[in-house]
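Student: Generate a structure from the sequence data that follows.
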Amino acid sequence: MTKLQTEKKKPDNGKTKARTARKPPARTPARAEAAEAAHEPLRIGSKLKHARRLQGYTLKELADIVDCSESMLSKLENDKLTSSIVFLHRLAHALGTSIAELYSEENDLSGPVHVFHADRRAHSVADPDSPDGGARFERIVPVDRNGLLQALMHSIPPGGRSGGTVSHAGEELGYIIEGEVEVTVDGKSYVVRQGDLIFFPSSLPHGYYNRGDKMARMLKVNTPPSL
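Tutor: Modelled structure (predicted):
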C-alpha cells in the first residue's frame, strides 16, 4: 500500500477550526417586497384622470387637444397602456401639470439634508419611445412638489433612441457614466462618451440615441423637475 493510503487521519482535538462560508444576510419578506415594489414603474392612470377632471375636459375634448383617440386616453387612465415619454410631455402640458407631478410620490423630505443609501431601490419609468422598449429612467431623488432639482439614471440599450424630441422649461445636464450616447439638441447632434458631460437649455428640442454596442448609462439632472 502507498504511504498516502496507509496514512491515518489525525484526531481532531478541537484545535482545528472548520472553515464555513459566510452567507449574506437574508432579506426579510418585508424588505424583499418593498424592493420589488420599488422596481416596478409607478401607475399614473388615476392621476391622469384626476388632472383631466380638474381641467373640466371630457375624454373626447382632451383627445382632440393632444391628437389621439378616446380609447387610448381611457386605457392610459386605467393603466392598461403605457404612454411614450414624448406623448406624456404633450399630455401633461395640456393638463397644466408635468410628468414629475404625475409620477410624484408621498415622501418624507422634511429637513435640509437627505441621505439615500446605495441599497435603496428607486422607482423607474420605462420609455416606450425606445424601439426595443428597453430604455429606462430610474428616479434617484424622490420628487418633491416644492423642489427645484431632479436627478435620474437613464439606461439606454444598444440602438435605443427616443421616439422624437421633447422641449420644456428649465435647464439640464447629462453625465455619461458608461457607454456612448448621441444627444440631439435643436437639430444638432453631439456624441458624448464615458466621463463627458453635456449641458443645455431644456427649451431646445432634444432627444437621444445609443450609438454604441453596449448599455449606456447617463446621470441626468434638470431643473425644474419635468420627468
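Student: okay, CA-based contacts and neighbour counts for the rest of this
Tutor: Noted.
Student: where's the closest residue to residue 197 other than its chain neighbours relative to residue 157, distance?
Tutor: Among residues not flanking residue 197 along the chain, residue 175 sits closest, at 4.4 Å (C-alpha to C-alpha, 6 or more residues apart in numbering). Remark: distance between residue 175 and residue 157 (C-alpha to C-alpha, to the nearest Å) = 16 Å.
Student: Would you mind giving the secondary structure of the residue nearest to residue 197?
Tutor: strand (DSSP: H, G, I helix; E, B strand; the rest coil).
Student: Run through the residues that contact it.
Tutor: Contacts for residue 175 (C-alpha atoms under 8 Å, 6 or more residues apart in numbering) come out as 194-198, 218-220.
Student: do the same with residue 203
Tutor: Here residue 203 is in contact with 167-171 (criterion: C-alpha under 8 Å, 6+ apart).
Student: So which of those are in strands?
Tutor: residue 171 (DSSP state E).
Student: With neighbour count and distance to residue 205 as new columns, can the contacts of residue 203 be given to me in TSV?
Tutor: Below are the contacts of residue 203 laid out as TSV (neighbours: other C-alpha atoms under 10 Å; distance: C-alpha to C-alpha, whole Å):
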residue	neighbour count	distance to residue 205
167	18	5
168	18	8
169	14	11
170	17	12
171	17	12
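Student: Identify the farthest-apart pair in the contacts of residue 203.
Tutor: 167 and 171 (10.3 Å; C-alpha to C-alpha).
Student: Name the residues contacting each of the two.
Tutor: Common neighbours of residue 167 and residue 171 (C-alpha under 8 Å, 6+ apart) are 202-203.
Student: how close does residue 176 sit to residue 196?
Tutor: 6 Å.
Student: do the same with residue 45
Tutor: 37 Å.
Student: same question, residue 206
Tutor: Applying C-alpha to C-alpha, the value for residue 206 to residue 196 is 17 Å.
Student: between those two, who's got more neighbours?
Tutor: residue 206 (21 against 15; other C-alpha atoms under 10 Å).
Student: Now do that one against residue 222, distance only.
Tutor: Going from residue 206 to residue 222 by C-alpha to C-alpha gives 13 Å.
Student: Here is a second sequence; please produce its structure as well for comparison:
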Amino acid sequence: MKIGDRLRELRQRRKLSVRAVALRSGVSHSSISLVERDLISPSLDTLHAILDALGTTLSGFFLDFHAVSPPNPFCRAAEMVEIGRADAISYRVIGTGFPSRSMLMLHETYAPGADTGEAFFHSAQEGGLVIRGAVEVTVAGRTATLQPGDGYYFDSREPHRFRNVADEPSEIVSAITPPTY
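Tutor: I've put the predicted structure just below:
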C-alpha cells in the first residue's frame, strides 16, 4: 500500500472530506488530493499536519502502514548493506528493510590490526558477541581482549574503541539501541 492510499483510507474511515482535512490541517485541499493520489510526496511537516488532523501520529501511521504487509523477517548475506570501510572494518547491517527499527544489528569484520581509532561515543547502548578471532575492546579506559564466545554490553555514551589483535580477521555480531551509530 502506498502513502496516498493509506491516507485516503484513514480519511474515509473517519468520514472526512478532503476539504475538512484541509481546514483542520492547514494544508490546501489540492495538496491533500495530490498526496492521496501519490502524485506528490509530502514533506515531513505536511504529512505530520495531515496525520494530526486525522488523529494519528507519524509513528502510528507507519506502524499501521507496515502492519498491512509485514516485512520479510529474513536477511540473506547478499542483502546486507555495508556501512563500514570494507578494506579494514566491515559493518554489515542486518534487517535494513525493517520499518521503524529500534536497534541496529551488525555483522562486524575486522581485518588483522584493524582499529576503530580514537575512542568515540554516541547516545545508545550496545552489546555484542565475538564469533571469531580476538578483539580488544576499550570502554571508559577499561580494556579487555575478547575471544570467541566472549561478549560485551555497555552504555555507548562512554568513550569506546575496538581493535583486532588476532593474526586473522575477527568477527563480532552486535546490536545498538537506539540505532544511533
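Student: List the TM-score for the superposed pair.
Tutor: Once superposed, the chains reach a TM-score of 0.57 (TM-score structural alignment, normalised by the length of structure 2), with 115 aligned residues with a C-alpha RMSD of 2.2 Å.
Student: Please say which position in structure 2 the residue nearest to residue 197 of structure 1 maps to.
Tutor: Alignment note (TM-score structural alignment): residue 175 of structure 1 maps to residue 129 of structure 2.
Student: what lines up against residue 141 of structure 2 once you look at structure 1?
Tutor: Residue 141 of structure 2 maps onto residue 187 in structure 1, by TM-score structural alignment.
Student: How about the contacts made by that match?
Tutor: 205-206.
Student: what do you get for the one 3 residues further on?
Tutor: Taking C-alpha under 8 Å, 6+ apart as the criterion, residue 190 of structure 1 is in contact with 182-184.
Student: Could you look up the SS state of it?
Tutor: Classified using three-state DSSP, residue 190 of structure 1 is strand.
Student: just the one 10 residues further on next, same as before
Tutor: Using three-state DSSP, the three-state assignment for residue 200 of structure 1 comes out as strand.
Student: do you know how far it is from residue 30 of structure 1?
Tutor: On the measure of C-alpha to C-alpha, residue 200 of structure 1 and residue 30 of structure 1 end up 42 Å apart.
Student: Looking at these two now, which is surrounded by more residues?
Tutor: residue 200 (15 against 8).
Student: That one maps to what in structure 2?
Tutor: Looks like residue 200 of structure 1 aligns to residue 154 there (TM-score structural alignment).
Student: how many neighbours does residue 78 of structure 2 have?
Tutor: The number of residues packed around residue 78 of structure 2, counting by other C-alpha under 10 Å, is 7.
Student: ok, now how distant is it from residue 95 of structure 2?
Tutor: Residue 78 of structure 2 is 12 Å from residue 95 of structure 2, by C-alpha to C-alpha.
Student: wait, what's in contact with the residue lying closest to residue 90 of structure 1 once chain neighbours are set aside?
Tutor: Once flanking residues are discounted, residue 90 of structure 1 sits nearest to residue 66: 6.6 Å by C-alpha to C-alpha, 6+ apart. By C-alpha under 8 Å, 6+ apart, residue 66 of structure 1 lies in contact with 90-91, 94.
Student: most surrounded residue in the residues you listed?
Tutor: residue 91 (23 neighbours).
Student: Please report the distance of the corresponding residue of structure 2 for residue 146 of structure 1 from residue 33 of structure 2.
Tutor: When structure 2 is aligned by TM-score structural alignment, the residue opposite residue 146 of structure 1 is residue 100. Per C-alpha to C-alpha, residue 100 of structure 2 is found 27 Å from residue 33 of structure 2.
Student: Show me which of those two is the more surrounded one.
Tutor: Neighbours were counted for residue 100 of structure 2 and for residue 33 using other C-alpha under 10 Å; residue 33 has more, 17 against 11.
Student: Secondary structure of the more buried one: a strand, I assume?
Tutor: No - applying three-state DSSP, one finds residue 33 of structure 2 to be helix, outside a strand.
Student: right, and it touches residue 18 too?
Tutor: Yes - here residue 33 of structure 2 reaches residue 18: they are 6.9 Å apart, a contact under C-alpha atoms under 8 Å.
Student: all strands for structure 1, in order.
Tutor: 124-126, 136-139, 150-156, 171-178, 180-185, 188-193, 197-201, 206-209, 216-223.
Student: Output the residue interval of structure 2 matched by the last one.
Tutor: Equivalent residues of strand 216-223 of structure 1 are located at 170-177 in structure 2, counting by TM-score structural alignment.
Student: superposed on structure 1, where does that stretch end up, distance-wise?
Tutor: With the two structures superposed, stretch 170-177 of structure 2 lies on average 0.6 Å from its match in structure 1, counting by mean C-alpha distance after the TM-score superposition for structure 1.
Student: Show me which residues of that stretch are buried.
Tutor: For stretch 170-177 of structure 2, a neighbour-count test (16 or more other C-alpha atoms under 10 Å) marks 170-177 as buried.
Student: again with stretch 113-131 of structure 1
Tutor: 121-130.
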